[in-house]
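Participant: sequence and predicted model, in that order:
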Amino acid sequence: MLKSNLKIIVSIFPEKAQECGLMCSMLNTCKNITAIEINASCPNIYESILENEKKVIQICNIAKHQAKHPLILKIGYSHSINMIQTVSQHIEAIHAINSVPWPIVFPNKKSPLENYGGGGVSGPIIAEFSRKKVSELVKKTNLSIIAGGGIASHNDIKIFQQLGAKACSIGSAFFRPWKPNRIIK
């Protein structure tokens, strides 16, 4: 891929904040990279959201000083607007959201992945959660927003555009390989 003309967004999230500088330095030599995405959105992390947010702030700060590429922060539904506003000086865009933690979508049901961090819910069922988060981000930040989560039709993309998203990402729809082409037409 690096020999082609493809534009690549590399997604990283170091285990330790200090590793971020090394990762960014290594990526600085790659010419086809359009941006680096700091993926703080995994619902299966064992640290609390508060611990995760402190780490995200450190990582974004280190990345801003080490990376030559624009930075995108991919957030989860539970990340606070305060954390996002804190890191907004270090990033160019927000990618929201990956998935929604199981207990938020199904508060009275035990997750089948409870022993593995709890798991996250994705697909059309989280569309309203995604729209709420994107709407909040558009109102409370000056960052470009890449909207994701719950996109199952072209109409879903239009709704995100109306909310102010600059771009959209498709995830779960790829489980049906023909679906993304139908969504973007």
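Facilitator: Looks like it came in fine.
Participant: switch to C-alpha atoms for all contacts and neighbour counts from now on
Facilitator: OK.
Participant: okay, which residue is most central for this structure?
Facilitator: Centroid check for the chain by Cα atoms, centre = their mean gives Lys74 as the closest residue, at 2.3 Å.
Participant: which residues touch it?
Facilitator: Lys74 is in contact with Glu37, Ile38, Asn39, Ala40, Ser41, Ile94, His95, Ala96, Ile97, Asn98, counting by Cα atoms under 8 Å, 6 or more residues apart in numbering.
Participant: tell me where the protein has strands.
Facilitator: In the chain, the segments counted as strands under DSSP state E are 8-12, 33-39, 71-75, 93-96, 100-101, 120-121, 144-147, 167-168.
Participant: now the longest one against strand 8-12, angle please.
Facilitator: Using axes from the mean of the first three to the mean of the last three Cα atoms, to 10 degrees, the inter-axis angle of strand 33-39 relative to strand 8-12 is 30 degrees.
Participant: output the contacting helices and strands for strand 33-39.
Facilitator: Applying 3 or more Cα pairs under 8 Å, 6 or more residues apart in numbering; DSSP states H and E, one finds that strand 33-39 contacts strand 8-12, strand 71-75.
Participant: for Ile81, find the nearest of these.
Facilitator: If you check each of these against Ile81 by Cα to Cα, strand 71-75 wins as the nearest, at 10.4 Å.
Participant: buried stuff in the closest one?
Facilitator: Across strand 71-75, burial judged by 16 or more other Cα atoms under 10 Å covers Leu71, Ile72, Leu73, Lys74, Ile75.
Participant: cool, and stretch 98-110?
Facilitator: Asn98, Ser99, Val100, Pro101, Trp102, Pro103.
Participant: which residue ranges of the chain form helices?
Facilitator: For the chain, applying DSSP state H gives helices covering 19-27, 49-66, 81-87, 102-105, 127-140, 154-163, 179-184.
Participant: on that earlier part again, in JSON lines: the strands of the chain, plus distance to Phe175.
Facilitator: Formatted as JSON lines, the strands of the chain follow (distance: least, Cα to Cα, whole Å):
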{"stretch": "strand 8-12", "distance to Phe175": "20"}
{"stretch": "strand 33-39", "distance to Phe175": "21"}
{"stretch": "strand 71-75", "distance to Phe175": "21"}
{"stretch": "strand 93-96", "distance to Phe175": "20"}
{"stretch": "strand 100-101", "distance to Phe175": "18"}
{"stretch": "strand 120-121", "distance to Phe175": "14"}
{"stretch": "strand 144-147", "distance to Phe175": "19"}
{"stretch": "strand 167-168", "distance to Phe175": "17"}
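Participant: against that first model, consider the following:
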Amino acid sequence: MFPLTLKLSYRKFVKKVLETKTTVIAESATRFKIVGNYQIRKPWTWWIYVRKLPRMSLLNAFGLTNDGIEKCAKKILRSAKKGFQVIPSYFPEFSKGLDIAIKEALEAIAIYQSELGDYFFALEINVSCPNAGEDVSKNMSQAVACAKAIKARHPDLTLIVKLSYLHPISLAEELERVGVNIIHGINTIPYGEVFPNKQSPLHKVGGGGISGGLAYPQALEYNTKLSKRVSIPLIMGCGITDLISLGEYKDIRGNGNSVSICSLVRLNPTKAIMAIEISN
């Protein structure tokens, strides 16, 4: 994960993840390759689409740059063979039409099964990406239909659905009804939701979403409401910057639920190591 791989503290974090068998959710992939706004061969694009904000926060407008399912599955396999516990994340492109999106999602699962074998134990469906050019606030019915189709074809697959802050809690309730096993809430919070009267520093590239401390109050409130409305396990996240905020997330539900620390890893790998240590 450039440029983090240049930091010794990040490499120590990766070692700790391996030692503790901490679960990693892969970056979201699409059925076919997408060249988004950030490109690994053009590392300067990182600085165009990401800004550091106060209170250990990040603003990012990354698109869904990825190599497509076939190559992503092979990368996951390499990591799994090294001992990492990796869950693939798939982004269904509803802009292609619901039927095509479901067809491609089922194709993706078949590829994961073929490539990963026993290493394929769960799948996250990401319907939350704010920078994918789709209106995530209006994709609820498609998300439910996609999840329902996957569970109908693969009833034994542990299915996770990642929600957006823009999604109503009722979406999680409907996903539980159609058989989704775990809800992941949430992704970043759109800049305009955190600062409704300010122009985003990344307004020329879509505005972006905030993670880290600035997003924490709203993210914690959303996850707290979510925990009261569904009974299935949760992966709660967005806004964790220290052990105190981590503890407050853990206090929402207690055992049987998980917490994601994506931004903390990027901003302070050493604190991320501490978070893993007290969680294992």
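Facilitator: That came through fine. These figures come from a predicted structure and were not determined experimentally.
Participant: tm score of chain vs chain?
Facilitator: Superposed pair, TM-score by TM-score structural alignment, normalised by the length of structure 1: 0.90. Supporting alignment: 185 aligned residues with a Cα RMSD of 1.8 Å.
Participant: counterpart of Ile62 of structure 1 in structure 2?
Facilitator: Counting by TM-score structural alignment, Ile62 of structure 1 lines up with Ala149 in structure 2.
Participant: I'd like the distance between its match and Arg177 of structure 2.
Facilitator: The gap separating Ala149 of structure 2 from Arg177 of structure 2 is 13 Å, by Cα to Cα, to the nearest Å.
Participant: more neighbours: which of these two?
Facilitator: Ala149 (16 against 13; other Cα atoms under 10 Å).
Participant: Val127 of structure 2 versus the closest residue to that one other than its chain neighbours, what's the distance?
Facilitator: Once flanking residues are discounted, Ala149 of structure 2 sits nearest to Ile102: 7.2 Å by Cα to Cα, 6 or more residues apart in numbering. Separation of Ile102 of structure 2 from Val127 of structure 2 (Cα to Cα): 13 Å.
Participant: please enumerate the shared neighbours of those two.
Facilitator: Pro92.
Participant: look at the two and report which has more neighbours.
Facilitator: Per other Cα under 10 Å, whichever of Ile102 of structure 2 and Val127 has more neighbours is Val127, with 26 against 23.
Participant: for Ala73 of structure 2, what are its contacts?
Facilitator: Ala73 of structure 2 touches Pro88, Ile111, Tyr112, Glu115, Leu116, counting by Cα under 8 Å, 6+ apart.
Participant: work out for me the element it sits within.
Facilitator: helix 69-81 (DSSP states H and E).
Participant: so which bits of that helix are buried?
Facilitator: Buried residues in helix 69-81 of structure 2, counted by 16+ other Cα under 10 Å: Ile69, Glu70, Cys72, Ala73, Ile76, Leu77, Ala80.
Participant: closest one of those residues to Leu267 of structure 2?
Facilitator: Among the buried residues of helix 69-81 of structure 2, and counting by Cα to Cα, the member closest to Leu267 of structure 2 is Ile76, at 23.8 Å.
Participant: ignoring the adjacent residues along the chain, who's closest to the closest one?
Facilitator: Val86 (6.7 Å).
Participant: the one you found -> structure 1?
Facilitator: Per TM-score structural alignment, Val86 of structure 2 is aligned with Ile8.
Participant: ok, its match touching Lys31?
Facilitator: No. Counting by Cα atoms under 8 Å, Ile8 of structure 1 stays clear of Lys31, with 9.4 Å between them.
Participant: and the equivalent of Glu47 of structure 1 over in structure 2, how far is that from Pro92 of structure 2?
Facilitator: In structure 2, the residue equivalent to Glu47 of structure 1 is Glu134, according to TM-score structural alignment. Relative to Pro92 of structure 2, Glu134 of structure 2 is positioned 11 Å away (criterion: Cα to Cα).
Participant: looking at these two, which is more packed in?
Facilitator: Just comparing Glu134 of structure 2 and Pro92: by other Cα under 10 Å the higher neighbour count belongs to Pro92, 26 against 15.
Participant: endpoint to endpoint, stretch 99-117 of structure 1 covers what distance?
Facilitator: 13 Å.
Participant: on that earlier part again, okay if I get the helices of structure 1 as TSV plus distance to Ile170 of structure 1?
Facilitator: TSV is the format used below for the helices of structure 1 (distance: least, Cα to Cα, whole Å):
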stretch	distance to Ile170 of structure 1
helix 19-27	25
helix 49-66	23
helix 81-87	22
helix 102-105	20
helix 127-140	12
helix 154-163	10
helix 179-184	7
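Participant: nearest to Ala173 of structure 1, out of these?
Facilitator: With Cα to Cα as the measure, helix 179-184 is the member of those nearest Ala173 of structure 1 (6.0 Å).
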